[in-house]
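Trainee: only geometry, no sequence info:
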């Protein structure tokens, strides 16, 4: 079956390099600023680049416990990051994997445009509802806005 794909776009007053460093390269920031959502991110194998396997453990605000994901691409010069969730209690039966590609681009005002393309690969005739997609998009936006708020409150961080 063809993957279910969806995209989102968010803007930020934070420049792409700074936002990429904080949101993508630092695995300790989200657990620090959103411990109720993400308890920890641990590298299980690899050096952080493509092929790396990471384990994210979720906090009590999340209905799921953990997710193991593989870094598919990490382009620090062009601010592109893609990964595949390969194992998780969030993958309901019939879902093979979930992929995300995140790209930060400079906006005309000196900030960023964050573009996300997501795909859900299913087995058989599993259906994903619009509500489930909307929920995933809202959770991602919430994490993005939390990182943005942290960077605005800490202007010397991640420069």
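Mentor: Everything's here; your move. Everything quoted here is computed from the prediction, not taken from an experiment.
Trainee: contacts and neighbour counts: CA atoms only from here.
Mentor: Fine.
Trainee: what sits against residue 12?
Mentor: 111-114, 148 (CA atoms under 8 Å, 6 or more residues apart in numbering).
Trainee: use this one as the comparison:
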């Protein structure tokens, strides 16, 4: 729940973002118990692959270059506003949640852009504030690669990596909102682009 990734608050229920019809999504979850400076933690990751019926270039423009513009426009019930502070790698995306997101008033998600490679449609950010950060995880990153599969289609390969606070791994209940939310916002952008074929053409 952006980039393109949105990390929702601890125990946040799954948001009814536009995920219809059912998507052929493949997912993989891995985790590893490790020790750093004598403290236990879990280093984990999970991946999602989702097909889209728009080109990688158009999806990149909408979901990666202008999520701060499109997300509040396409999903005003969930995002009251958004902003990008700075440009390129190092810029900060801030998303403010609306009441329908069922989060405490003033909730936001702030992410720092770590990788922004339009040539390979590769994007990566790290959580700075909000979501599970400081509650259940000490670090969280989101990475997406849009792989062209045709002139007007692509596959989004999404990977999340995290390090927990303590030795308890994230549960499916904690992972699911973020996984589904990240797909939901991409699907909302896809729907907008299909309805407006001249946008980012």
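Mentor: Yes, it's here. Remember, predicted model here, so these are calculated numbers, not experimental data.
Trainee: so which of the contacts of residue 12 of structure 1 hold up in structure 2?
Mentor: For the contacts of residue 12 of structure 1, the aligned pairs still in contact in structure 2 (both residues aligned by TM-score structural alignment, their matches' CA atoms under 8 Å) are 111-114, 148.
Trainee: what's the counterpart of residue 173 of structure 2 in structure 1?
Mentor: Taking TM-score structural alignment, residue 173 of structure 2 has residue 131 as its aligned residue in structure 1.
Trainee: hmm, back to that, looking at the kept ones among the contacts of residue 12 of structure 1, which are in strands?
Mentor: When these are checked against strands (DSSP state E), the matches are 112-114.
Trainee: which among these end up buried?
Mentor: Listed as buried from these are 112-114; burial here means 16 or more other CA atoms under 10 Å.
Trainee: now render those residues as TSV, adding distance to residue 156 of structure 1.
Mentor: TSV is the format used below for those (distance: CA to CA, whole Å):
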residue	distance to residue 156 of structure 1
112	18
113	21
114	21
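Trainee: do you know how far residue 123 of structure 1 is from residue 85 of structure 1?
Mentor: 15 Å (CA to CA, to the nearest Å).
Trainee: more neighbours: which of the two?
Mentor: Ranked by neighbour count (other CA atoms under 10 Å), residue 123 of structure 1 and residue 85 place residue 85 first, with 21 against 14.
Trainee: identify the residues contacting the biggest helix by length in structure 1?
Mentor: With residue count as the measure and DSSP state H as the assignment, structure 1 has helix 130-153 as its longest helix. Helix 130-153 of structure 1 has contacts (CA under 8 Å, 6+ apart) with 8, 10, 12, 14, 19, 22-23, 29-30, 33-34, 157-158.
Trainee: and with 10 Å instead?
Mentor: Judged by CA atoms under 10 Å, 6 or more residues apart in numbering, the contacts made with helix 130-153 of structure 1 from elsewhere in the structure are 4-14, 18-19, 22-23, 29-30, 33-34, 37-38, 62, 114, 116, 118, 120, 129, 154, 157-159.
Trainee: perfect, I'm done here.
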